[in-house]
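Chemist: generate a structure from the sequence data that follows.
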Amino acid sequence: MRSKPLWVGTSWKMNKAPREARQAAEALAEIALPSHISSFVIPPFTSIADVSRILDKSPFQVGAQNTHWEDEGAWTGEISAPMIKESGATIVEVGHSERRTHFNETDATVNLKVAAAMRHDLTPLICIGDTAEDHHFGVTHETLARQARIALHGLTSEQVKKVLFAYEPVWAIGAKGRAAAPDFVQDAHARLRHHLADIYGAETARAINILYGGSVSLQNAAHYVRQKDIDGIFIGRAAWAPKDFAAIIDACAASSNR
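Modeler: As a prediction, this is how the structure comes out:
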């Protein structure tokens, strides 16, 4: 058995309008989670309140896909951490590679958003990842260390323990992505944890949960969670249907019990 819960989460990205999101949430509310599994779902902004209400008595946590770093102001089209909090979410995803690539997200703005999440008692889910070029030239570990270090700048050791990381290789995500080998991911997580230990100490580094995301499926999920330094998985399209999400949760739960 693991010494801490195993995380299994999914983001719906720009899918599921409010009606479909409510239906999916109602199906998730019927799922019984094993005691050693922590799980979350991240709907679009338009459905956070509904999904949070439906899942309020369930063990599933609800997240948001992004936040602004300011609490309020003239930021047309943006959503703030207080808005997310009042809508019922407890997690906020920041730094996803799609945000970095298409919406000019930087390591510095990720840091600002992490600080905003912390101010409002939201758990930051910090996405980090190497590009195909980083991977080709063998600088994966340097890239992850830089992204993580900047994201956590200014946080105390106690705050850092509350953070979730999701290692998502840019070359592994999306419909055309290829899943990274479990031993490669284990090595990346172990090296990142070692880097975090150099900054915050071994105890804090062990407490930080580092998830893997990138072409995760029912067929390969269990292979990842068997690895020592993989604390969970963050799934995309393979978990958008509640029955598929439930099957992946069951597979992970069975594997992590071994």
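
Chemist: hey, let's count contacts and neighbours off CA atoms from now on
Modeler: Will do.

Chemist: how about the helices in the stretch 101-250 of the chain?
Modeler: Counting by DSSP state H, counting those that start in this stretch, residue ranges of the helices within the stretch 101-250 of the chain are 107-119, 132-136, 140-151, 157-160, 182-200, 202-207, 221-225, 242-256.

Chemist: in a markdown table: the ones you listed, plus mean neighbour count and distance to residue 14.
Modeler: Listed next are the helices of the stretch 101-250 of the chain as a markdown table, based on neighbours: other C-alpha atoms under 10 Å; distance: least, C-alpha to C-alpha, whole Å:
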| stretch | mean neighbour count | distance to residue 14 |
| --- | --- | --- |
| helix 107-119 | 22 | 20 |
| helix 132-136 | 14 | 24 |
| helix 140-151 | 19 | 24 |
| helix 157-160 | 15 | 29 |
| helix 182-200 | 18 | 27 |
| helix 202-207 | 16 | 32 |
| helix 221-225 | 23 | 23 |
| helix 242-256 | 19 | 16 |
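
Chemist: those: which one's closest to residue 29?
Modeler: helix 242-256 (9.7 Å; C-alpha to C-alpha).

Chemist: this one as well, want them side by side:
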Amino acid sequence: MARKKIIAGNWKMNKTPSEAVALVNELKPLVASDEVDVVFCVPAISIIPCMEAAKGSNINIGAENMYFEENGAYTGEIAPNMLTDVGVKYVIIGHSERREYFAETDETVNKKVKKAFEHNITPIVCCGESLTQREQGVTIDFIRQQIKIAFLDVSAQQAATAVIAYEPIWAIGTGKVATTEQAQEVCAAIRVCISEIYDQATADAIRIQYGGSVSASSAPELFAQADIDGGLVGGASLKPDFGKIVNYK
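Modeler: Okay, the predicted model is just below:
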């Protein structure tokens, strides 16, 4: 069975709630597609108004992060049931910016992944190497380590429904894009890693995105690759161009 493409926008720390609603309304007609799953991962404060704005459209509103506890004294954090209560079905976990600026580790990513599955939220699990790691030839080894720890104690049934986003750190917001061959090579290696952890059926089911300066011009070639099942899009998801990425064919 062919995997349905999933194209997600990561809005990061951009747009006030009123600006976010305006952007959802602007993008709604531009991202209309039955062929791909469309997700806007927005700042927590904008989730509820964006949910309202997206009603009746094909847009899923997702979260950019969540904590791995149910409740408690974790000032500033958001629990999974807070997300499910308003209808969130997707959450980005382990983005390189979270790892770099907020001290997230492979272990905390794993805790969040397991907690997301407990609450029937689909995790978009991020992985990616730095420029130094790329230049030293350890990209695949490093990515395999990130994936293996992220999916520790996750069942095959759960893993099959997950989304993995491969984002080379050196290509995020830099305008540099991995070549199509580089992106496909790593996404294929991720699928092999999943087949080793679980089985081929799970590897065939899981959706793997490429992210890192994806544009309307680079999307068609990237998304045509055998192991690239869509994109996690940063800056371009805040512009009308996102419609061209969603309707890349």
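
Chemist: residue 110 of the second structure matches what in the first structure?
Modeler: For residue 110 of the second structure, the aligned residue in the first structure is residue 111 (criterion: TM-score structural alignment).

Chemist: who touches its match in this structure?
Modeler: 150-153 (C-alpha atoms under 8 Å, 6 or more residues apart in numbering).

Chemist: now distance to residue 224 of the first structure too, for those residues, in a markdown table please.
Modeler: Formatted as a markdown table, those follow (distance: C-alpha to C-alpha, whole Å):
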| residue | distance to residue 224 of the first structure |
| --- | --- |
| 150 | 26 |
| 151 | 25 |
| 152 | 25 |
| 153 | 29 |
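
Chemist: returning to what we had before: out of the helices of the stretch 101-250 of the first structure, which comes closest to residue 25 of the first structure?
Modeler: Nearest of the helices of the stretch 101-250 of the first structure (C-alpha to C-alpha): helix 242-256, 8.1 Å.

Chemist: and the closest one, what other elements does it pack with?
Modeler: Counting contacts by 3 or more C-alpha pairs under 8 Å, 6 or more residues apart in numbering; DSSP states H and E, helix 242-256 of the first structure is packed against strand 6-11, helix 18-28, helix 221-225.

Chemist: dump the ones you listed to CSV, plus distance to residue 71 of the first structure.
Modeler: What follows is those, written out as CSV (distance: least, C-alpha to C-alpha, whole Å):
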stretch, distance to residue 71 of the first structure
strand 6-11, 24
helix 18-28, 25
helix 221-225, 36
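
Chemist: out of these, which gets nearest to residue 93 of the first structure?
Modeler: strand 6-11 (9.1 Å).

Chemist: quick check: which helices or strands does that closest one pack against?
Modeler: strand 37-42, strand 232-235, helix 242-256.

Chemist: residue farthest from the centroid of the first structure?
Modeler: Here the first structure reaches farthest from its C-alpha mean at residue 74, the gap being 28.4 Å by C-alpha atoms, centre = their mean.

Chemist: so which helix or strand takes in the nearest residue to residue 112 of the second structure once chain neighbours are set aside?
Modeler: Closest residue to residue 112 of the second structure apart from its sequence neighbours, by C-alpha to C-alpha, 6 or more residues apart in numbering: residue 68 at 4.7 Å. Using DSSP states H and E, residue 68 of the second structure falls within no helix or strand.

Chemist: can you get me a residue count around residue 68 of the second structure?
Modeler: Burial of residue 68 of the second structure is recorded as 19 neighbouring residues (other C-alpha atoms under 10 Å).

Chemist: what do you get for the one 3 residues further on?
Modeler: Counted with other C-alpha under 10 Å, the neighbours of residue 71 of the second structure add up to 13.

Chemist: tally of neighbours for residue 4 of the second structure?
Modeler: Using other C-alpha under 10 Å: residue 4 of the second structure sits among 14 other residues.

Chemist: tell me who's in contact with it.
Modeler: 35-37, 229.

Chemist: what lies in contact with stretch 114-132 of the first structure?
Modeler: Residues contacting stretch 114-132 of the first structure (C-alpha under 8 Å, 6+ apart): 68-71, 81-82, 85, 89-97, 110, 140, 143-144, 147-148, 151-152, 155, 159, 162-171.

Chemist: wait, stretch 86-100 of the second structure
Modeler: 39, 41, 48, 51, 60-66, 83, 104-106, 109, 112-113, 116, 120-128, 169.

Chemist: just the buried ones out of these, please.
Modeler: 39, 41, 48, 51, 60-66, 83, 104-106, 109, 112-113, 116, 120-128, 169 (16 or more other C-alpha atoms under 10 Å).

Chemist: quick one: what's aligned to residue 242 of the second structure in the first structure?
Modeler: By TM-score structural alignment, residue 242 of the second structure lines up with residue 245.

Chemist: what's the neighbour count on the nearest residue to residue 54 of the second structure once chain neighbours are set aside?
Modeler: With sequence-adjacent residues excluded and distances taken as C-alpha to C-alpha, 6+ apart, residue 54 of the second structure is closest to residue 24, at 6.6 Å. Neighbour count of residue 24 of the second structure, defined by other C-alpha under 10 Å: 22.

Chemist: contact partners for residue 24 of the second structure?
Modeler: 50, 53-54.

Chemist: format those residues as CSV; extra columns: neighbour count, distance to residue 249 of the second structure and secondary structure.
Modeler: As requested, those are exported to CSV (neighbours: other C-alpha atoms under 10 Å; distance: C-alpha to C-alpha, whole Å; DSSP: H, G, I helix; E, B strand; the rest coil):
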residue, neighbour count, distance to residue 249 of the second structure, secondary structure
50, 27, 27, helix
53, 19, 26, helix
54, 19, 23, helix
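
Chemist: residue 7 of the second structure: which of those residues is nearest?
Modeler: Closest to residue 7 of the second structure, out of all of those and judged by C-alpha to C-alpha, is residue 54, at 15.8 Å.

Chemist: doesn't residue 27 make contact with that closest one?
Modeler: No - counting by C-alpha atoms under 8 Å, residue 27 is not a contact partner of residue 54 of the second structure; they are 9.7 Å apart.

Chemist: picking up where we left off before, how much space between the residue nearest to residue 54 of the second structure and residue 11 of the second structure?
Modeler: Between residue 24 of the second structure and residue 11 of the second structure the distance is 11 Å, computed by C-alpha to C-alpha, to the nearest Å.
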